[in-house]
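> next one to model:
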Amino acid sequence: MMPKDFRDFLSILEAQNELVRFSEEISPEPDIGAMGRATCDMEMNGGGPALLCENVAGYKIPLAFCLHASNRRVALSLGMDKKTPLLDLFREFTRRWDKYPVQPVAVDNAPCQEVVKKGSQIDLTEFPIVRWNTGDGGPYVCKNAIITKDPETGQQNAGLYRMQLKDKARICVPFIPAHDIGRHYQKAQAMGLKEIEIAVALGNDPTLNIAACSPIPPEWDEFGFAGALRGAPLSMTRGATVDLMVPATSEIIIEGKITIGKTHIEGPFGEFPGYYSDLRRTPELEVTSVTHRRNPIFEGLYIGLPLTECDWLSQLANSVSVLRQAKQLAPELESFNLASSWVLVGIASMRKRYAGQDKKVMNAILATPHASYGMKLLIMVDHDVDPFNLDQVMWALATRFNPATGVTFINEATMNPLDPIAPGKAYGTKMVLNAT
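A predicted model of the protein is given here:
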């Protein structure tokens, strides 16, 4: 059954014994972060549940987290059986990728605007925004869809970016120029604009969260992609104080503006590779309104040493994105796994027919935007090896990989700026291991 919205997803998880509710009072720090860490560790060792804390000390609003922190719950978020094997999930995700777009529909009287707060009514501290790891520089919002639009074309974008809470009406939004929001910011700056508008959607339809962290082609929009994933259009409504369309069924919408050139210190933050980021100056969102459902539920996301929720949330989208783009140049590429459990590692299976063909596939993969940015090590295997079965991959490396001839280095390549071997530089050396 395809979830209708965030609340329906919670109901489905509970019915499938994938959600644990806590009614007793729970301390926001360090208990919430420790619970996120524990359930992710449990998942790596046989199974950990999603969590709903109904009584977070100091808050009246419940906190749900780790909702996508397993392949089972990713399958349920896509309306599939939770026992669906990962390779079959990949194939179905690929099929839905090819259904793009299913464009959203506009509605009035949206649930996300049942309560509207402006001016002195705005208070972000009423939401259970917590410090997820003890070394974090403050409380963070981590699971969201941050909506901006291109100042030239008007096309909207939704991305998932962490946000550090500063006070009741200010929150830092770190991003880099390569992100769509970064391009919108730079365009606005070049056009002489003084600010850009932003809406932050929280407690979203589960397919929108997947879409928001998907490296889709730049001409696509995440709302049409979420519609393709769910097989039906999302409902959108006009923002209360910004000229943006926002998801109508989300639990909470934070609206505001970023002043071009105005920054604030942000960080450190426990990042997905398992290391803390440094302090840096990032743009700051000044909130103009907060709208939400009656009795809203806040959704958080624990990030830290892999595996955590972001790894399961993004694996299918990252993998299918690279496959679809690389196959245009190398149709012999069979499957690709940007492995959630091996951070910054990609595994490609191919049908090799002649000597040197692996180099063609390698170059096609490395030319894709996400692999060139988010992958440091590429492992090449034959078509009879399932790249989502890491035992099979290790067997191929043990029996088919020749260290004398099977290693390729690519120097001075683009790297993920969060890679701890290249902090702040975003370039370094990539390696390819050929086990074909």
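> could you use CA atoms for every contact and neighbour count after this?
Noted.
> so how far is residue 434 from residue 224?
37 Å (Cα to Cα, to the nearest Å).
> tell me which of the two has more neighbours.
residue 434 (24 against 21; other Cα atoms under 10 Å).
> following up with a second sequence; could you model it the same way so I can compare the two?
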Amino acid sequence: MSERAYYRNLQEYLKALEQHGELVRVTRPINKDTELHPLVRLQYRGLPEAERKAFLFENVVDSRGRSYDIPVAVACVAGTRSIYALGLKCRPEEIPQHWADAYARPIQPVVVDKGPVQEVVLEGEYLNQQGLDLLPIPISTPGFDNAPYTSASQWITKHPETGVFNIAVYRGQLKAPRRLGCHVNTPHHGLRLHWLRYRELGIREMPVAVVIGSAPHLIYTAVAKVPVDVSEYDIAGGLAGEPVELVRCRTVDLLVPAEAEIVIEGVIPTDAIELEGPFGEYPGYMARRGPTFFLEVTCITHRRNPIYEAMLSQMPPSESSKIRQIAQQGVVRRVVEQELGLRDRLKGVYFPESAGSFGVCVVSFKKEKPDEPMQVLEALHRRRVVSKLAVVVDDDINPSDPDAVFWALAYRMQPHRDVRVAPGVATALDPSIVPPWAEKDALASEKLEAEASVLLVDATRKWPYPPLSLPTREFMEKAMVLWKELGLPELHLKEPWFGYPLGYWTEEEQGEAALAVQGRYYETGEKFKQSGRKTL
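Here you go, the predicted model:
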């Protein structure tokens, strides 16, 4: 077999993580119901991002005393930005361009006759006796979750008329050996749109395949907001630089990655829903129970020695907030650079993980026309990529520095003039939209839209400003030399670290400043006495 540039599968990728010192192997018995997620959670509450790792649990047990032959990998695709970059085989700073290239040059998948994901096929009576219990599905929020839930599960559906595939990551509640819940948290996600179309056509069952464990580019694409008429398989191919190899499912008319670890095949009824939840979700709160879709399992296939992949979500920061942050920033970059044509003037995009990488977005770019900031904000609103607060700042503001952003909000905008309240993006996972006891029927999600709103804030300068009140660069650079000579602690400078003009500063004022540093400030005082004194 010829050498491939990209990872063939999850296991090959995990080896790369280990080679780079990014993987922790745990060989002692770990209870998937009470210990596994809490252990990984600790690094997100107690370590800086640079020190966090991916985990591979090789000796998994449960609260009923069962042992599993299948290891569990957690935080392996987006535990940190560096881990995510390894998943793309690029440097962290190259991630945005890697995504841009994938959208510019998508590669369609190829269908192969067979693949490792179907080395073991389980169907018939086996599903009734063991079925999904084969899988070491962890409990993500012990003490609050009501069951194990799949968390890195890629749900694959196909539009009944166009045949376009959709792949998205949804949680799946383990309900029975052959029944899995499916929660879709907004009314505009692919699976729900496909389900509605099947229902409109009078088709009682929608075929579904759930992929667990794959080369990382597939789950990266599944989290991204790919246009509805584009297949995630094509974009994943663009990320890898080669086509995704697919095999046909055994019991449903779908195509799945041939090199995946595990695939759950089944159907979602279009004439019935049932209760699901509660489950700890990415806004940092427990998502309440409510009626939603469920999958009836028809077949399980897997590699001979599969690895189960889970994702750490719940309270941010988490693995899910990191993978969502990078995906969302890519969407905004495409909107600003391609749709609005501001490619050369975009400085940065930032989604704070503390806001779930969805609630708040800050865009920094060089404004040339007064109406450009609101054009950017309205474009983001149309694309539904931010749920609560979208802010545009000037290109001298670092969008990822909250101090700089708060400074811009305080002194570069006026709420009555520069803030617009627009209809928001509703998600039943946001407890601020409606009380937790309100109905959140999957069929009535649109009702939430009327209760959601988003702030669009233009925090750019509206006219020339005086210079920043910091010493100019010349003096700060000399001070840095002096600092080092004094043996003071190493500096980590944040922008802005020197003053610069912003359009409103006269030659006279600059001349006075030059006199001051020469010790000739009395000359300015005398000038003021002669020309500026007024008798009251």
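> TM-score of the superposition?
With the length set by TM-score structural alignment, normalised by the length of the first structure, the two chains reach a TM-score of 0.92; 427 aligned residues with a Cα RMSD of 2.0 Å.
> helix or strand right after the longest strand seen in the first structure?
Looking across the first structure with DSSP state E, the single longest strand is strand 252-266. Per DSSP states H and E, strand 252-266 of the first structure leads on to strand 280-292 as the next helix or strand towards the C-terminus.
> what's the mean deviation for the helix or strand following that following strand versus the second structure?
Next along the chain after strand 280-292 of the first structure, taking DSSP H and E as the criterion, comes strand 298-299. Strand 298-299 of the first structure, aligned to the second structure and superposed, deviates on average by 0.4 Å (mean Cα distance after the TM-score superposition for the first structure).
> which residues touch strand 298-299 of the first structure?
With Cα atoms under 8 Å, 6 or more residues apart in numbering as the test, strand 298-299 of the first structure has contacts from 61-65, 127-128, 143, 202-203, 251-252.
> just the ones in strands from the residues you listed, please.
63-65, 202, 252.
> map residue 72 of the first structure across to the second structure for me.
Here residue 72 of the first structure is matched to residue 82 in the second structure, going by TM-score structural alignment.
> meant to ask about residue 312 of the first structure, not that
By TM-score structural alignment, residue 312 of the first structure lines up with residue 322.
> distance of residue 328 of the first structure from residue 365 of the first structure?
Relative to residue 365 of the first structure, and taking Cα to Cα, residue 328 of the first structure is found at 10 Å.
> more neighbours: which of the two?
More neighbours surround residue 365 than the other of residue 328 of the first structure and residue 365, with 27 against 11 (other Cα under 10 Å).
> residue 321 is in contact with that one, correct?
No - look at residue 365 of the first structure against residue 321 with Cα atoms under 8 Å: they stay out of range, at 10.3 Å.
> if I look at the spatially most central residue of the second structure, how far off is residue 81 of the second structure?
Nearest to the mean C-alpha position of the second structure, counting by Cα atoms, centre = their mean, stands residue 324 at 0.4 Å. Shown here: residue 324 of the second structure relative to residue 81 of the second structure, a distance of 11 Å by Cα to Cα.
> check residue 351 of the second structure too.
Per Cα to Cα, residue 351 of the second structure is found 13 Å from residue 81 of the second structure.
> between those two, which has more neighbouring residues?
Shown here are residue 351 of the second structure and residue 81; by other Cα under 10 Å, residue 351 has more neighbours (27 against 21).
> so what corresponds to the more buried one in the first structure?
So residue 351 of the second structure corresponds to residue 338, using TM-score structural alignment.
> and the nearest residue to the match of residue 312 of the first structure once chain neighbours are set aside, which of the three is it?
The spatially closest residue to residue 322 of the second structure, leaving aside those adjacent along the chain, is residue 78, at 6.0 Å (Cα to Cα, 6 or more residues apart in numbering). Here residue 78 of the second structure is coil, with the state taken from DSSP: H, G, I helix; E, B strand; the rest coil.
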